[in-house]
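Sequence and predicted structure below; questions after.
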Amino acid sequence: MKEWAHTVKRDILALSVAYKDPRVPWYARAFIIGLLGYAFSPIDLIPDFIPVIGLLDDLILLPLGILLAIKMIPPLVLQESRIQAQQMLDQHRPLSWRGALIIVLIWLTCAALIVLWFLRWR
């Protein structure tokens, strides 16, 4: 289980490296950006406090999304990205404040739009 968790962590980091590569198709980049945003987001599609179902996104949806994204990436790019991701993990450098800021801003924008929508129809 611990090895599987490490593989998932490495693959998520490899996807964050791969989406910047110009050899990756645009649709794969779009999917990867959405997947990474969801993976690193503090807000889940299904809240974790709901028994059993709340953990489905972490145990099923996220790994399936990773597998789909990996299928969209050219094999050579994926191999290079995995090597770079492993090097980053070995150096303990997978932190991205810029990425975290973007995710928080997206969620705040969505929340503001929902509030405005409710106020408009009230």
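Here it is on my side, so go on.

going forward, measure contacts between C-alpha atoms and count neighbours the same way
OK.

Report all helices and strands that the stretch of helix or strand residue 66 belongs to contacts.
Using DSSP states H and E, the element containing residue 66 is helix 62-72. Counting by 3 or more CA pairs under 8 Å, 6 or more residues apart in numbering; DSSP states H and E, the packing neighbours recorded for helix 62-72 are helix 2-18, helix 26-40.

Check which residues of the helix or strand following it are buried.
On the C-terminal side of helix 62-72, the nearest following helix or strand under DSSP H and E is helix 75-90. Under the neighbour-count criterion of 16 or more other CA atoms under 10 Å, helix 75-90 has 77, 78, 81, 82, 84, 85, 86, 88, 89 buried.

what about versus this one:
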Amino acid sequence: MLDLLIGIALALTAGWLALVVTLVVVRPRGGLLREALRLLPDVLRLVRRLAADPALPRGVRVRLALLLGYLAFPIDLVPDFIPVLGYADDAIIVVAVLRSVVRRAGPEAVRRHWPGTDDGFAVLSRLAGF
């Protein structure tokens, strides 16, 4: 039984480390990360609007609903005391999900629901790669 618990703990630790490495790889470079954090309020409204749009594919809406759940959950995957990634993990995960949404639903769906300014949308476009 102890071996099973140790194995589970090691598997969870390895999964967490793989996630942290993935976040480091997909994170926005340079000033884009700072801009992503500034856009977070508009992006949260965007994600909520996209998740409620019945015209989008179900898989996209499910991804967005899971993202909203993750953002609402008080415990982060990367604790805040870890430099840079601690505070930026939410922004990085949002950008990764939005990239996937744009690939599946198209940039016009994101533009249609964007609540912010045109400059903010231009930054979002650079971050999400569309």
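Noted; the coordinates are in hand. Just so it is clear, the model here is predicted, and its values are computed rather than measured.

what does residue 78 of the second structure align to in the first structure?
Under the alignment (TM-score structural alignment), residue 78 of the second structure pairs with residue 46 in the first structure.

Its match against residue 54, yeah?
Yes - using CA atoms under 8 Å, residue 46 of the first structure is in contact with residue 54, at 5.2 Å.

ok so, going back, now do the match of residue 78 of the second structure: how many residues are near it, please.
13 (other CA atoms under 10 Å).

quick one: contacts for it?
Shown in contact with residue 46 of the first structure (CA atoms under 8 Å, 6 or more residues apart in numbering): 53, 54, 55, 56, 57.

number of nearby residues for the third one?
When neighbours are defined as other CA under 10 Å, residue 55 of the first structure has 16 of them.

Repeat that for the last one.
In terms of burial, residue 57 of the first structure registers 19 neighbours under the definition other CA under 10 Å.

Longest helix in the second structure, please.
Counting by DSSP state H, the longest helix found in the second structure is helix 2-26.

buried set for that helix?
Of all the residues in helix 2-26 of the second structure, those buried under the rule 16+ other CA under 10 Å are residue 23.

cool, stretch 33-52 of the first structure as well?
Residues 35, 36, 37, 38, 39 are the ones in stretch 33-52 of the first structure that count as buried (16+ other CA under 10 Å).

one step back: quick one: which of the buried residues of helix 75-90 of the first structure is nearest residue 26 of the first structure?
residue 77 (14.1 Å; CA to CA).

which residue lines up with that closest one in the second structure?
Using TM-score structural alignment as the criterion, residue 77 of the first structure maps onto residue 109 of the second structure.

for its match, what are its contacts?
By CA under 8 Å, 6+ apart, residue 109 of the second structure lies in contact with 50, 102.

any idea how far residue 12 of the second structure is from it?
36 Å (CA to CA, to the nearest Å).

Nearest residue to the middle of the first structure?
Among the residues of the first structure, the one closest to the centroid is residue 36, at 1.6 Å (CA atoms, centre = their mean).

mind checking how far it is from residue 19 of the first structure?
As for residue 36 of the first structure, its distance to residue 19 of the first structure is 10 Å (criterion: CA to CA).
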